[in-house]
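Novice: Okay, sequence plus prediction incoming.
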Amino acid sequence: MDLGDLLGPLGWTVQVAAAFAIAFFARTVFSPEGKTFAGVARASAVIALLAVLGAAWVVHPAAGMLLGFFGSRAFGNWRAAQPGLVAGLLAAVVFMALGAGWLIYPLFFMGLGWAASGGFGKRERTPEVARPPELPSQVPGVSLSKAAPAKAAPDGRLSGYVQDDRLPADARAQLAALNIRTREALDLLRGQGQQGSEAEYLTRAVREEYAPNAVEAYLKLPRTLADTAPLQDGRTGRALLVEQLELLLDGVQDVLNTALQSGGQDLLTHGRFLRDRFAKSAVNLTDDLRVPAEVKVR
């Protein structure tokens, strides 16, 4: 008897709880709390517990979010997020043990990329702040005041927005997925010789224009009202941003599916050629080896 049978009627509540746990996991790892060991460990423990209780599927989306988490934290100022990254690696081991074994491959190549980019030897440079010129104290009417630091311009790339704490956690999770899927789609289309195609133009526009424009429009809203005040049909700025990013994710997924079908046709055609070629060879070889019935042994 498995654990699902022991839980009985409570099994469906585990599935519902798993859906909420995914949202909680995304909100945690893509927020400032994702830099802490306790925050990532707590969110991962909830995922692992629900997987053991019967919602085995929950480790797969959580594992995908971990990839976005590593990509956004490890390739920047990773030392500031080191405790969270350690907890994320432990969570990855647990998720793989619970069924998401596929996670080992992207983690391996991501680790190679991280090592190639500097790894442990990479240190963040602290920019030197120019000191204001000293003014003579005897000049009347001159007061020295501390200049306000200039705010850094937001990164227009998807990878930059994934780390932007001004965005909701669910939107950052979608942007992380868009960053991975658009890159994968562009590499796949390039490998199939579809440079300059409509699919490549659409994917590049999603990555470089449509998604950043949606984020920038959201960031223009007042911070205190963006997630609470309704803008259209009762939907807030946050809800509209999530909806638009979901549409973009669907569009990129369609491109990936079409590219998969195109590559699959080539594979199927090659398979038919091999079957025809070697099936005929086997028949000819059998005919050559067959002893004619009219030959008599003397």
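Specialist: Sure, I can see it.
Novice: from here on, contacts and neighbour counts on C-alpha atoms
Specialist: OK.
Novice: contact partners of stretch 166-186?
Specialist: 23, 26-28, 30-31, 65, 68, 158-159, 161-164, 200, 203-204, 206-207, 211, 219, 238, 241-242, 245-246, 248-249, 252-253, 255-256 (CA atoms under 8 Å, 6 or more residues apart in numbering).
Novice: buried residues in it?
Specialist: Of the residues in stretch 166-186, 167-182, 185-186 count as buried by neighbour count, 16 or more other CA atoms under 10 Å.
Novice: Stretch 255-266 too?
Specialist: By 16+ other CA under 10 Å, the buried positions in stretch 255-266 come out as V255, L256, A259.
Novice: Helices of the stretch 1-150 of the chain, start to end?
Specialist: For the stretch 1-150 of the chain, the helices defined by DSSP state H, counting those that start in this stretch cover 3-7, 11-29, 37-53, 59-74, 82-97, 104-116.
Novice: Second structure for comparison follows:
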Amino acid sequence: MAFGKFVDSLFKGPATPEMPSVLAEPRAAESEDEATARALDLLRTAVRSAGGELPTLLSSRLAQIDDLLRVVIEMVAAQNASTEQRVLLDAMIRDYLPTPLRSFLALPEGERTNTSAATLQFSAQLGILEETINDLLNQIRIGAIAELSTHGRFLADKFAAPSLTLDGRS
């Protein structure tokens, strides 16, 4: 194996049928938002292909997180989210979710039961990610509200009737 491929495998993980890499390079003429959405599609495919190997608890949590991330992707594009928000979103999709999923799937089948310690630990990690996603959604909404408020003040200042008249009366 060439050194470059070895280094890539450390960060990307194996691109196996069970767990394809979600770190695919952006395609030509593909926006950052489109690349992020495509990475989430790859992650969804990986979760679905591993469906029989995942306890119901994890499949359910991963589906919920997938739904939330799709909302975030839409809001990020519509609200022109900050660079920090985009980086966090991308990291969740390309690293924070697939890395523990890959590790979980590498465990022996007996350690991937509904009540195993590994399942409960992974579920707790997914709970933290879900809270983070909800916080991110809230940040984006607050940003949109602040932008709307700022625009409202601009309009009020721009088009409000003048308080002084030519004869000096208010």
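Specialist: Nice, I can see it. For clarity, every value in this text was computed on a predicted model and none was experimentally measured.
Novice: Got a TM-score for the two of them?
Specialist: The TM-score (TM-score structural alignment, normalised by the length of the second structure) is 0.62; 127 aligned residues with a CA RMSD of 2.8 Å.
Novice: Take the contacts of stretch 166-186 of the first structure and keep only those in strands.
Specialist: Nothing among the contacts of stretch 166-186 of the first structure maps onto strands, per DSSP state E.
Novice: Can you select the buried ones from those in ChimeraX?
Specialist: Here is the ChimeraX command that picks out the buried ones among those, judged by 16+ other CA under 10 Å:
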select :26,27,28,30,31,65,68,158,159,161,162,163,164,200,203,204,206,207,211,238,241,242,245,246,248,249,252,253,255,256
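Novice: give the contact list for S159 of the first structure.
Specialist: S72, L175, A176, N179.
Novice: any idea what it aligns with in the second structure?
Specialist: In the second structure, S159 of the first structure lines up with R44, judged by TM-score structural alignment.
Novice: how about the buried residues of stretch 255-266 of the first structure in a markdown table, adding distance to Q82 of the first structure?
Specialist: Shown next, in a markdown table, are these (distance: CA to CA, whole Å):
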| residue | distance to Q82 of the first structure |
| --- | --- |
| V255 | 36 |
| L256 | 34 |
| A259 | 38 |
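Novice: In the second structure, which helix is the longest?
Specialist: Counting by DSSP state H, the longest helix found in the second structure is helix 117-159.
Novice: And that helix, what does it pack against?
Specialist: Using 3 or more CA pairs under 8 Å, 6 or more residues apart in numbering; DSSP states H and E, the elements in contact with helix 117-159 of the second structure are helix 56-79, helix 98-105.
Novice: In the first structure, what residue corresponds to L97 of the second structure?
Specialist: Under the alignment (TM-score structural alignment), L97 of the second structure pairs with A211 in the first structure.
Novice: residues touching the spatially closest residue to its match that is not a sequence neighbour, list them.
Specialist: Spatial nearest neighbour of A211 of the first structure, chain neighbours left out: L245 (6.7 Å); criterion: CA to CA, 6 or more residues apart in numbering. With contact set as CA under 8 Å, 6+ apart, L245 of the first structure has these partners: A171, Q174, L175, A211, A214.
Novice: Please identify the buried residues of stretch 105-115 of the second structure?
Specialist: L105, R112, T113.
Novice: May I ask which two of the contacts of L245 of the first structure are separated the most?
Specialist: Greatest spacing in the contacts of L245 of the first structure, by CA to CA: Q174 and A214 (12.2 Å).
Novice: show me the contacts for D8 of the second structure.
Specialist: For D8 of the second structure, no contacting residues are found, by CA under 8 Å, 6+ apart.
Novice: So it: helix, strand or coil?
Specialist: Of the three states, D8 of the second structure takes helix under DSSP: H, G, I helix; E, B strand; the rest coil.
Novice: And P17 of the second structure, by the same measure?
Specialist: Taking three-state DSSP, the label given to P17 of the second structure is coil.
Novice: That one: neighbour count?
Specialist: By other CA atoms under 10 Å, 11 other residues sit near P17 of the second structure.
Novice: what's the closest non-adjacent residue to T113 of the second structure?
Specialist: Leaving out its chain neighbours, the residue that sits closest to T113 of the second structure by CA to CA, 6+ apart is P55, at 6.0 Å.
Novice: That neighbour -> the first structure?
Specialist: Aligned by TM-score structural alignment, P55 of the second structure pairs with P168 of the first structure.
Novice: how near is the match of L97 of the second structure to G156 of the first structure?
Specialist: Applying CA to CA, to the nearest Å, the value for A211 of the first structure to G156 of the first structure is 10 Å.
Novice: intersection of neighbour lists for those two?
Specialist: Residues touching both A211 of the first structure and G156 (CA under 8 Å, 6+ apart): there are none.
Novice: quick one: L97 of the second structure from I133 of the second structure, how far?
Specialist: According to CA to CA, L97 of the second structure and I133 of the second structure sit 12 Å apart.
Novice: Revised request: answer the last question for E84 of the second structure.
Specialist: Relative to I133 of the second structure, and taking CA to CA, E84 of the second structure is found at 13 Å.
Novice: Same question for M75 of the second structure.
Specialist: As judged by CA to CA, M75 of the second structure and I133 of the second structure stand 12 Å apart.
Novice: same question, T36 of the second structure
Specialist: Shown here: T36 of the second structure relative to I133 of the second structure, a distance of 15 Å by CA to CA.
Novice: try L40 of the second structure
Specialist: For L40 of the second structure relative to I133 of the second structure (CA to CA), the value is 14 Å.
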